[in-house]
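> This is a predicted model, with the sequence first.
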Amino acid sequence: MTTQNTIALITGANRGLGRATALRLAQDGTDLIITYRSHPEEAAAVVDAAVELGRTAVALRLDTREVSSFGAFADEVSRALKDRWGRETFDFLVNNAGTAVLLPFVEMTPEGFDEMAEVHLRGVYFLTQRLLPLIADGGRIINLSTGLTRFVSSGASAYAAMKGAVEVLTRYLAKELGPRGISVNTVAPGPIATDFSGGFVRDNEQVRRHLGEQTALGRVGEPEDIGGVVAALLSEHTGWINAQRVEASGGTLL
């Protein structure tokens, strides 16, 4: 499978890692279905940028906490595929959408824990299940995890626990979807300079410097670093990679 004339659905692609991934794939010749929960103007800007690159793109609203909405969302995707591409399936699913409730273990609330579970585990599980009939045989799924499933940072226990569960889910999906030729992998970013968690890494120079010093390459990552990794795993050259956790952290805490 080549990335020419392929279609990727990327959740949470109006900003951050999702946006960088969408634009990297568009540069490589992949058309886009992107989702956003809020800030439709950001999603429209990503669509415009993809169109300027010669790609077809559409933005659809999706709240990955609302499992009951997934059926209607899948219907929207089906209509978009038919109207924009004359197709019934898309090729790549990138489960990127996320948020963070970062509190020490002793301060975590049931509400915060449930939000992490809804967005990062329950949403990924049931959205993938609902979209599976629309993913082409021979397609690929990328689940976003975090370097925090390997190295530990205070305050991330609930977030990292959900991402650890997603890494396990990835292996099960790879096994169960193998007969359809669908590969499933996890990308686990290290510290990245985005607006995630209020721009904690991006906007605090002291934090950037401290985290960069813990990385073999001497800096924190940028969104484009992760977009490139995801695009590589969706290229024609990496189809034999399956059921793997690919950490993209620049060598953090080696």
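Thanks, I have it.
> alpha carbons only for contacts and neighbour counts from here, please
Will do.
> how far away is the closest residue to residue 133 other than its chain neighbours from residue 72?
Residue nearest to residue 133 in three dimensions, not counting chain neighbours: residue 89, with 7.9 Å by C-alpha to C-alpha, 6 or more residues apart in numbering. For residue 89, the distance to residue 72 equals 16 Å [C-alpha to C-alpha, to the nearest Å].
> Tell me where the stretch 151-254 of the chain has helices.
All helices of the stretch 151-254 of the chain, identified by DSSP state H, counting those that start in this stretch, fall at 157-177, 196-203, 205-213, 223-233.
> Could you say which one of the ones you listed comes nearest to residue 248?
Shortest distance between residue 248 and those, using C-alpha to C-alpha, is found for helix 223-233: 6.9 Å.
> Now do that closest one: everything it contacts.
Helix 223-233 has contacts (C-alpha atoms under 8 Å, 6 or more residues apart in numbering) with 16-18, 20-25, 142, 187, 189, 192-194, 238-239, 241, 248.
> Then stretch 95-104?
10-13, 17-18, 64, 112-113, 115-116, 119-120, 124, 141-144, 154-159, 196-197.
> Buried ones among those?
Taking 16 or more other C-alpha atoms under 10 Å as the criterion, what is buried in those is 10-13, 17-18, 64, 112-113, 115-116, 119-120, 124, 141-144, 155-159, 196.
> Take this one as well and set it beside the first:
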Amino acid sequence: MNIVVITGGSRGIGASAALQCAKKGMGIIVTYNSHPAGAESVVRKIEVQGGKAEAIALDVTKISSFPVFRENLAAVLASTWGRNSFDGLVNNAGYGNFNAIEGVTETEFDGLLNVHLKGPFFLTQTLLPLMADGSHIINMTSATTRVATPGAAPYAACKGGLEVLTRYMAKEFGPRRIRANAISPGAIRTDMTSEAFDQSPEFESMLAGQTALGKIGAADDVGRVIAGLLSDDNAWINAQTIEVGGGYNI
């Protein structure tokens, strides 16, 4: 059984990815920061389906806590699966913060940098000893790296850095047959974006109008791609950024 660690797996795309991976027979470990109830709900849903799942606390902005997280992860792998390694890491945890460049504060920028680039860099580094040879890393980026969206500059810049990092991971981890790919969602309705869409239906309509399929996506549209990419069926895809956006702004 392949075991997958999904950061920010308590809701949204992370939760969907966990459920979709479990349907493919994978063991799931979701991390959470401020939403433990959501993570436990995901675990229960997977268990009801007959799968195995665990939830572990993690703040991806606190790099000093990563060694302790690795210890906790190793303990869970041993107790739940009798393993000393895992097979997939999805660097998904994150948040959005839209502000024009002239109004961005250093605190806002540093927050986005820490969660979207610095955190994934050092978390992956910390967990490498636990990753089995032939594993797969998926870094969640964004279509805003391709399409300039006013107000998204710091977020997109950090996600763009993560796309570059993905290729370097594929190159440097290649001798261990560890693949690295990025998944870049377009306009997606999630727990994080629903409030903005509900408050501004015209914004949702605009994004739908810029998408070839005429609508915005759902979390499961991305979750299914994550699960598929983690499966052995796609083992020859490496060092790629795969946009999942229904043909956004083409």
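Okay, I see it. If you're wondering where the values come from, they're calculated on a predicted model, not measured in any experiment.
> one step back: just the ones of the contacts of stretch 95-104 of the first structure in strands?
Per DSSP state E, strands hold the following members of the contacts of stretch 95-104 of the first structure: 10, 141, 142, 143, 144.
> Including distance to residue 222 of the first structure, could those residues go into TSV?
Below are those laid out as TSV (distance: C-alpha to C-alpha, whole Å):
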residue	distance to residue 222 of the first structure
10	18
141	22
142	19
143	18
144	15
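> List the contacts of the residue lying farthest from the centre of the second structure.
Distance from the C-alpha centroid of the second structure peaks at residue 102, with 28.6 Å (C-alpha atoms, centre = their mean). With contacts defined as C-alpha under 8 Å, 6+ apart, residue 102 of the second structure is in contact with no residue.
> Trace stretch 152-169 of the first structure over to the second structure and give me the residue numbers.
Alignment of stretch 152-169 of the first structure against the second structure: residues 148-165, by TM-score structural alignment.
> which residues touch the matching stretch?
If you take C-alpha under 8 Å, 6+ apart as the criterion, stretch 148-165 of the second structure is touched by 96-101, 109, 112-113, 116-117, 121, 139-142, 144-145, 182, 241.
> Generate a PyMOL selection restricted to the buried entries among the residues you listed.
Restricted to buried positions by 16+ other C-alpha under 10 Å, the PyMOL selection for those reads:
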select buried, resi 99+109+112+113+116+117+121+139+140+141+142+144+145+182+241
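> Of the contacts of stretch 148-165 of the second structure, which belong to helices?
The helices, defined by DSSP state H, take in 109, 112, 113, 121 from the contacts of stretch 148-165 of the second structure.
> any idea how far the counterpart of the third one in the first structure lies from residue 75 of the first structure?
Read that as residue 113 of the second structure. Aligning on TM-score structural alignment places residue 113 of the second structure opposite residue 117 in the first structure. For residue 117 of the first structure, the distance to residue 75 of the first structure equals 25 Å [C-alpha to C-alpha].
> Kindly report the same for residue 119 of the first structure.
Distance from residue 119 of the first structure to residue 75 of the first structure, counting by C-alpha to C-alpha: 21 Å.
> And residue 242 of the first structure, by the same measure?
Noted for residue 242 of the first structure: a distance of 29 Å to residue 75 of the first structure, by C-alpha to C-alpha.
> Compare those two and say which one has the larger neighbour count.
Neighbours were counted for residue 242 of the first structure and for residue 75 using other C-alpha atoms under 10 Å; residue 242 has more, 20 against 13.
> Nearest residue to the more buried one in space, please, no chain neighbours.
Spatial nearest neighbour of residue 242 of the first structure, chain neighbours left out: residue 183 (5.2 Å); criterion: C-alpha to C-alpha, 6+ apart.
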